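**Q** quick one: sequence and predicted model below, then my questions.
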Amino acid sequence: MEKKQGRVLICDDSLLVRKKLKDILIKAGCEVYEARNGKEVVEIYQSSQPDLVFMDIVMPEADGLEALKNLKALDKNAHVIMLSSLGTSEKLIQALKNGAEDFIQKPYTTEQIMQIVAKIAK
C-alpha cells in the first residue's frame, strides 16, 4: 500500500472545485476533508487536524481572509494555500500578510497542486 501524503482540507463554496481538487489529492495519496465556507473550515480543521489547507478567498458566511485569521489564531503553524480567481490581487496580498503560505490562481493545474502537496508532505 502506498504511503499517505497527509491530511488535506479543501475549503471552497463550489462543489465542482472541491470535487476536482479532491480527485487530484486522492490520486496523490492524501486523506481529504471538505468544507463549504469559512465558518465550516475552522470546525473541520479542529476535528481533522490537517497538514495542509487549500482555501478559496470569496465564500459565503465567512470569507477566506476571515477564516485564515481564525485558523492562524487556532494554530499558528497551519499551512494554508489560498485559491483565487482573477481580480482578487488585493485580497491575496492581505492573505499573505495574514499568514497564507502561498496562493494559486484558478484554474490551477494538477502539477501546481502536486508540487505544493510534495513540499508540505516532506
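**A** Yep, that arrived. Everything numeric in this text was worked out from a predicted model, so none of it was measured.
**Q** from here on, contacts and neighbour counts on C-alpha atoms
**A** OK.
**Q** for P107, the count of nearby residues, please.
**A** 11 (other CA atoms under 10 Å).
**Q** quick check: closest non-adjacent residue to it.
**A** The shortest distance from P107 to any non-neighbouring residue, by CA to CA, 6 or more residues apart in numbering, is to S85 (7.5 Å).
**Q** surely that neighbour meets Y108?
**A** No - S85 lies out of contact with Y108 (CA atoms under 8 Å); the separation is 9.7 Å.
**Q** okay, one more to line up with it:
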Amino acid sequence: MAKTALVVDDVAFARRVIKEILTAARYTVLGEAANGDEAIAMYKKLQPDFITMDVVMPIKGGIEATRKILEEDKDARIIMVSAMGHEQLLMEAINAGARDYILKPFSAEDLTRAVGKLLVDADDEPILTQAKGASHGA
C-alpha cells in the first residue's frame, strides 16, 4: 500500500510541484492545505503517513502547526520545507518536533530522498538532511 501525504504550503504552485514529485515517486497525496489551521484540521481528518510543511504561512505558520499536530499525535512525521535557511528557524522547527528540513529550491531527488529517510527511520531523533539542490521550481 502506498504511503500517504499531506502537502502544506501557502503557495499553490509549490503545493502542485511537491504533489507531482510525491505522486511520481508513488506516494498518495491525500490532501493539500494553504495554512497551518487547514493543516491541523486536515491531518486530524486524513491521518497521512507524513506531512510536508512550509514554515512561513499566513494565519498559522508551519512551526506552530507542527507543534499542534504533535500535541495530538506524537508520532506524526513532518518535514519542514522553506526558502528560509536561517539557523534560528531550523532550530525552532526541530524544537517543534519536525523530523527533517528541506530548503527551497530543491530537486525531486532531494524531496524523495528526505521522505524515504523519514519513513524508514525508526529513531526518535531528527534526521536533518537539510537537502538543497537543483531547482525543481518549488
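**A** The structure has been received and is ready for your questions. Every value quoted in this text rests on a predicted model; they were computed, and no experiment measured them.
**Q** how close does whatever residue of structure 1 lines up with E72 of structure 2 get to E31 of structure 1?
**A** Using TM-score structural alignment, the equivalent of E72 of structure 2 in structure 1 is L74. L74 of structure 1 sits 21 Å away from E31 of structure 1, going by CA to CA, to the nearest Å.
**Q** out of the two, which sits in the more crowded spot?
**A** More crowded of L74 of structure 1 and E31, by other CA under 10 Å: E31, with 18 against 13.
**Q** hang on, M42 of structure 2 packs against G36?
**A** No - contact criterion CA under 8 Å: M42 of structure 2 and G36 do not qualify, at 9.8 Å.
**Q** just want to know which of these two has more residues nearby.
**A** G36 (28 against 18).
**Q** any figure for the gap between the aligned residue in structure 1 for that one and A67 of structure 1?
**A** By TM-score structural alignment, G36 of structure 2 lines up with G38 in structure 1. Distance from G38 of structure 1 to A67 of structure 1, counting by CA to CA: 5 Å.
**Q** same deal with V58 of structure 1?
**A** According to CA to CA, V58 of structure 1 stands 11 Å off from A67 of structure 1.
**Q** now swap in Q49 of structure 1 and tell me
**A** For Q49 of structure 1, the distance to A67 of structure 1 - CA to CA - is 15 Å.
**Q** and those two? which has more neighbours close in?
**A** Comparing Q49 of structure 1 with A67 by other CA under 10 Å, the one with more neighbours is A67, at 23 against 15.
**Q** need the counterpart of the residue nearest to P107 of structure 1 in structure 2.
**A** Using TM-score structural alignment, the equivalent of S85 of structure 1 in structure 2 is A83.
**Q** give the burial count for that match, as a bare number.
**A** Neighbour number of A83 of structure 2 under other CA under 10 Å is 14.
**Q** my guess is it contacts P105. True?
**A** Yes - with contacts counted by CA under 8 Å, A83 of structure 2 reaches P105, the gap being 6.9 Å.
**Q** you'd agree I26 of structure 1 is in a helix?
**A** Yes - according to DSSP: H, G, I helix; E, B strand; the rest coil, I26 of structure 1 belongs to a helix.
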